[in-house]
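Novice: Please work out how this folds:
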Amino acid sequence: MAILVLYATVEGHSRKIAEHVAADLETRGHMVVLGDLREPGFAVPGRFDGIVLCAPIHIGRYPDPVIHFATDWKDALNSVPNAFVSVSLAIASESEEEREHARAYPLGLEKKTGYRPQFVHHAAGALKYLEYDFFKRMMLRHISAKEGGPVDTSRDHELTDWDALDRFVADFSDLVVRTEDAEPSAI
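Specialist: As a prediction, the model looks like this:
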């Protein structure tokens, strides 16, 4: 099966997650095309057996390229098995209220764009302390401390549960195969 994996990224971690998803799908025998939504020239989504979108939440919203793509291609996205990986730090919070808030973002994307993900996975992002300027580092350290997260600013912290992501990819891969097997052959 041919699967399109597209991502938008702000600090690079959503790209890493998308690359991981693509590699996992390839090990499961799929042909995968990986693309950055900010770059022109990726394939038309309607020509794939499945599509995975990966996007981070930053300052309470998904990046504009995700919104535009989902709006422009909602019919193609909704016509094939599709999955959405929502990347946020809030999903790793100790606060159930924060996690619930993070879980609501894909519904907001659906209402805004008309794109209806069949599978949604909430992946915790990364704290890139070494890449932040002083003010952003201190602000995120404060927020992380309040949420029970890592506060050591001398290194970066990946909070992604890679095993949970692999299970999600396995379930999505199975859906794509089942859907393809269920479709009548064209003669």
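Novice: For the rest of this, base every contact and every neighbour count on C-alpha atoms.
Specialist: Noted.
Novice: Pull the number of nearby residues for the closest residue to residue 57 other than its chain neighbours.
Specialist: Nearest non-adjacent residue to residue 57, counting by Cα to Cα, 6 or more residues apart in numbering: residue 88, 5.3 Å away. The number of residues packed near residue 88 is 26, by other Cα atoms under 10 Å.
Novice: State the distance from residue 88 to residue 179.
Specialist: When distance is defined by Cα to Cα, to the nearest Å, residue 88 is 30 Å away from residue 179.
Novice: Check residue 147 too.
Specialist: From residue 147 across to residue 179, the span is 40 Å (Cα to Cα).
Novice: The structure of the following sequence is requested for comparison with the preceding one:
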Amino acid sequence: MMKVLFLYSSREGQTKKIFEYIDGQLQGDECEFKNLHEIEQVDLSLYDRVLVGASIRYGHLNKKLYQFIESHLAQLENSKVAFFCVNLTARKEEQGKDTPEGSAYIQTFLKKSPWKPELIGVFAGALYYPRYNWIDKMMIKLIMTMTGGETDTTKEVEYTNWQKVTLFAEKFKNLT
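Specialist: Reported below is the predicted structural model:
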């Protein structure tokens, strides 16, 4: 049995939901969840594999992710670690926005971060309009209007491609 650490930065819960799904794919492994917003230090050497996942909000990854990378860079570089990003733009699979090469967010991350993960995933997130406060609801509606997405603020729409998450979980499981 492998010991696996899941480190997540989730705003509305879709990133954590993706982690929970991956947990189900790693049957037989002991998976531990930690919120990047609540931890200061962690010893990655205690784990066989580590998966870091973070969501985009208003075009940016949370600064806690970059702080974590900065303070744990040596450990990240010496461990079996993968990364995935969750964003609404990745719903445009036909445009390649769901790939590390086609994701502007991943390209920005790779320029800003000293850590270069060996395995990177990009997954579409979810729209949870009824859960947003009024300002977020209107801002996200504006963004979705500009990008051709759902604008009905009474709806919750999940764009995550679970088959793609399954394939990523297999790659993560076989990370060497």
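Novice: Report the TM-score for the pair.
Specialist: TM-score of the superposed chains, computed with TM-score structural alignment, normalised by the length of the second structure, equals 0.85; 174 aligned residues with a Cα RMSD of 2.4 Å.
Novice: Strands of the second structure, start to end?
Specialist: Secondary structure of the second structure (DSSP state E): strands at 3-9, 30-35, 49-57, 60-61, 81-87, 119-124, 126-128, 156-158.
Novice: With distance to residue 103 of the second structure as new columns, can these be given to me in a markdown table?
Specialist: Shown next, in a markdown table, are these (distance: least, Cα to Cα, whole Å):
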| stretch | distance to residue 103 of the second structure |
| --- | --- |
| strand 3-9 | 18 |
| strand 30-35 | 24 |
| strand 49-57 | 11 |
| strand 60-61 | 12 |
| strand 81-87 | 9 |
| strand 119-124 | 8 |
| strand 126-128 | 17 |
| strand 156-158 | 19 |
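Novice: Tell me which of these lies nearest to residue 93 of the second structure.
Specialist: Nearest to residue 93 of the second structure, of all those, is strand 119-124, at 8.8 Å by Cα to Cα.
Novice: which residues are contacting the closest one?
Specialist: With contact meaning Cα atoms under 8 Å, 6 or more residues apart in numbering, strand 119-124 of the second structure is reached by 81-91, 98-100, 103, 106, 159-161, 164-165, 168, 171-172.
Novice: And those residues, which of them are buried?
Specialist: Those of these that meet the buried threshold are 81-91, 98-100, 103, 106, 159-160, 165, 168, 172, by 16 or more other Cα atoms under 10 Å.
Novice: which ones are touching residue 6 of the first structure?
Specialist: Counting by Cα under 8 Å, 6+ apart, residue 6 of the first structure makes contact with 18, 34, 35, 36, 37, 51, 52, 53, 54.
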